[in-house]
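Peer 1: all I have is the shape, not the residue letters:
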């Protein structure tokens, strides 16, 4: 028997696999992974983490209770069709698919399958994910508790109503990419002002880490911490005035909102497809 199965072998699946192994939740050989057709990717995960790879989805379901859905959201319909006959009410599906509701997955299975919807982020790789969980209609409180325990191995966990998960997706699920985008810009700036890349990276990373730790350990609002750095006519004020002139705050707000909208669009498109197929 395996402890955990993964359908999908992309970056998020790898992040969770790494977190589970590094968190000593299971042995490497107790994780089994499959995907649609990319056998080379399965071989990479097997070589890197020592997990079991299989193309036999019946074998995966027959020998695993907890199964992570980690395929691309657009592929969920096809994926469920290939495993529907093997799934039972004794399985627990943990879906990490942006914009795919628990109701949609339950409908695709056409069974009373317990589903927990999770929105982690790729910082799970280093066990620092910010994850939100929502409970499907057939999932028990015990199922939810089991999911909380799993995701606490790879970071912090918040339990939310499912209608909040699109917001979480746009904010925290996609959030690391926004931060990396900002770091890219800071590195370009460092190059233009004459700093070596390795030195700049070290300074930027430590600056981000220190600021994040200040936010985590202080009871002060971000605006207060920001103002404490500024002095009238100083360098920080000069730099922030450029951000204000470019309306960077508005751009970030729009960025998050658009990601949330896209999550809702993905779910609406899938639900419309399911209605049309009935």
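Peer 2: Now that the structure is in, tell me what you want to look at. Every value quoted in this text rests on a predicted model; they were computed, and no experiment measured them. Numbers count the residues shown, from 1 in each chain.

Peer 1: okay, CA-based contacts and neighbour counts for the rest of this
Peer 2: Noted.

Peer 1: would you check that residue 231 makes contact with residue 237?
Peer 2: Yes - between residue 231 and residue 237 there is a contact under Cα atoms under 8 Å: 6.8 Å.

Peer 1: between those two, tell me which one has more neighbours.
Peer 2: A count of neighbours by other Cα atoms under 10 Å puts residue 237 above the other of residue 231 and residue 237, at 16 against 11.

Peer 1: so the more buried one sits right up against residue 226, yeah?
Peer 2: No - Residue 237 is beyond contact range of residue 226, at 9.8 Å (criterion: Cα under 8 Å).

Peer 1: residue 247: neighbour count?
Peer 2: 11.

Peer 1: show me where the protein has its strands.
Peer 2: 2-7, 31-34, 52-53, 64-69, 92-95, 115-119, 129-135, 155-159 (DSSP state E).

Peer 1: next one: the last one to chain centre, how far?
Peer 2: When you say that, I think you mean strand 155-159. Centroid separation between strand 155-159 and its chain, computed with Cα atoms, centre = their mean, to the nearest Å, is 12 Å.

Peer 1: next, the one to line up against it:
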């Protein structure tokens, strides 16, 4: 059963200490979303990374959050956190989690942003039973228009599920799914922005090749994609129906659609999403092997 949400908050967020282990763009997007929505105060948020002090100073200055720069501060931040976001790179995840597990306690909630890492692998790495939220946000979260797939371990309470959902609603929509479906979410919306960018690249290149200036081709493409997305959302109509409405028999749009069909456009999209989901599973298996080594 999948549910899609776009509103609602959990008031208790404001009383909790939040720690981000990793300070990349997705962690920053969540920090900005939480602060912009007024869900918490900068003093309740801590961040750390492996060794990039310049990045930590940058984020501390920009948002007023607490940046941990030495091992002692990092340990204190992890011990005192109510929610810990695992936002490190997948290749670094297994070793990092093994190092921090002795600092954790069952009263905390773990939220993973690590692509491919399953709840079972996380439980193995942590070594103690803890409530775990596995997520798959996409890059549009950085501008508050993201989609995040969310799955929960069995011991995440209803209140904590609502809490996690509210946090990710701060950067867009959330969809709650059973964990096996999270790989499909990865293929569809996690990697999805790249498919649209790729299509836009091709449209811009085509416009320029056919005589438009590159700037004109770019602006026309951006507005076309933006308008199409808003049209689907504003009307609530199925994209297929909207396509039919603008496709006159024997017209120029029909000619273009027929050419896309000749190149098996729909099959290509299905194959791309399927392959992305498969690759997410493969990445998870690689992380699991590292966890056991």
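Peer 2: Here it is on my side, so go on. Everything numeric in this text was worked out from a predicted model, so none of it was measured.

Peer 1: residue 197 of structure 1 is nearest to which of the strands of structure 1?
Peer 2: Judged by Cα to Cα, the one of the strands of structure 1 that comes nearest to residue 197 of structure 1 is strand 129-135, at 27.1 Å.

Peer 1: which bit of structure 2 covers that closest one?
Peer 2: Mapped onto structure 2 using TM-score structural alignment, strand 129-135 of structure 1 spans residues 146-152.

Peer 1: let me see the ranges of the helices in the stretch 101-250 of structure 1.
Peer 2: Along the stretch 101-250 of structure 1, the stretches classed as helices by DSSP state H, counting those that start in this stretch are 102-109, 141-152, 165-168, 175-192, 197-217, 222-229, 235-245, 248-277.

Peer 1: of those, which is nearest residue 32 of structure 1?
Peer 2: Among the helices of the stretch 101-250 of structure 1, helix 141-152 sits nearest to residue 32 of structure 1 (Cα to Cα), with 16.2 Å.

Peer 1: that closest one vs structure 2, average distance?
Peer 2: Here the mean offset of helix 141-152 of structure 1 against structure 2 after fitting is 1.0 Å, by mean Cα distance after the TM-score superposition for structure 1.

Peer 1: buried stuff in that helix?
Peer 2: For helix 141-152 of structure 1, the neighbour count (16 or more other Cα atoms under 10 Å) marks 143, 144, 147, 148, 150, 151, 152 as buried.

Peer 1: can you list the residues that contact it?
Peer 2: For helix 141-152 of structure 1, contacts defined as Cα atoms under 8 Å, 6 or more residues apart in numbering pick out 20, 25, 92, 94, 114, 116, 131, 133, 134, 135, 157.

Peer 1: let's see it at 7 Å
Peer 2: 116, 135, 157 (Cα atoms under 7 Å, 6 or more residues apart in numbering).

Peer 1: over to stretch 206-223 of structure 2?
Peer 2: So stretch 206-223 of structure 2 is contacted by 200, 203, 204 (Cα under 7 Å, 6+ apart).

Peer 1: show me what the last one lines up with in structure 1.
Peer 2: In structure 1, the residue paired with residue 204 of structure 2 according to TM-score structural alignment is residue 187.

Peer 1: could you measure from the spatially closest residue to that match that is not a sequence neighbour over to residue 236 of structure 1?
Peer 2: Residue nearest to residue 187 of structure 1 in three dimensions, not counting chain neighbours: residue 200, with 6.5 Å by Cα to Cα, 6 or more residues apart in numbering. Noted for residue 200 of structure 1: a distance of 18 Å to residue 236 of structure 1, by Cα to Cα, to the nearest Å.

Peer 1: same check on residue 133 of structure 1?
Peer 2: 38 Å.

Peer 1: for those two, indicate the residue with more neighbours.
Peer 2: residue 133 (26 against 14).

Peer 1: quick revisit: common neighbours of residue 237 and residue 226 of structure 1, please.
Peer 2: Joint contacts of residue 237 of structure 1 and residue 226 (Cα under 7 Å, 6+ apart) do not exist.

Peer 1: hmm, back to that, the match of strand 129-135 of structure 1 vs structure 1, average offset?
Peer 2: Mean deviation for stretch 146-152 of structure 2: 1.1 Å (mean Cα distance after the TM-score superposition for structure 1).

Peer 1: excluding covalently adjacent residues, which one is nearest to residue 263 of structure 1?
Peer 2: residue 99 (4.3 Å).

Peer 1: map the one you found across to structure 2 for me.
Peer 2: Aligned partner of residue 99 of structure 1 by TM-score structural alignment: residue 116.

Peer 1: just give the closest residue to the most centrally placed residue in structure 2, not the sequence neighbours.
Peer 2: The centroid of structure 2 falls nearest to residue 137 when counting by Cα atoms, centre = their mean (1.2 Å). Leaving aside its sequence neighbours, residue 137 of structure 2 sits nearest to residue 148 (Cα to Cα, 6+ apart; 3.9 Å).

Peer 1: in this structure that neighbour contacts residue 139, no?
Peer 2: No - Residue 148 of structure 2 sits out of contact with residue 139 when judged by Cα atoms under 7 Å, with a separation of 9.7 Å.

Peer 1: between these two, which is the more surrounded one?
Peer 2: Using other Cα under 10 Å as the criterion, residue 148 of structure 2 and residue 139 rank with residue 148 on top: 28 against 21.

Peer 1: show me the contacts for that one.
Peer 2: Residue 148 of structure 2 neighbours (Cα under 7 Å, 6+ apart): 135, 136, 137, 138, 168, 173, 174, 175.

Peer 1: one more pass at 8 Å, please.
Peer 2: 135, 136, 137, 138, 168, 172, 173, 174, 175, 190 are the contacts of residue 148 of structure 2 under Cα under 8 Å, 6+ apart.
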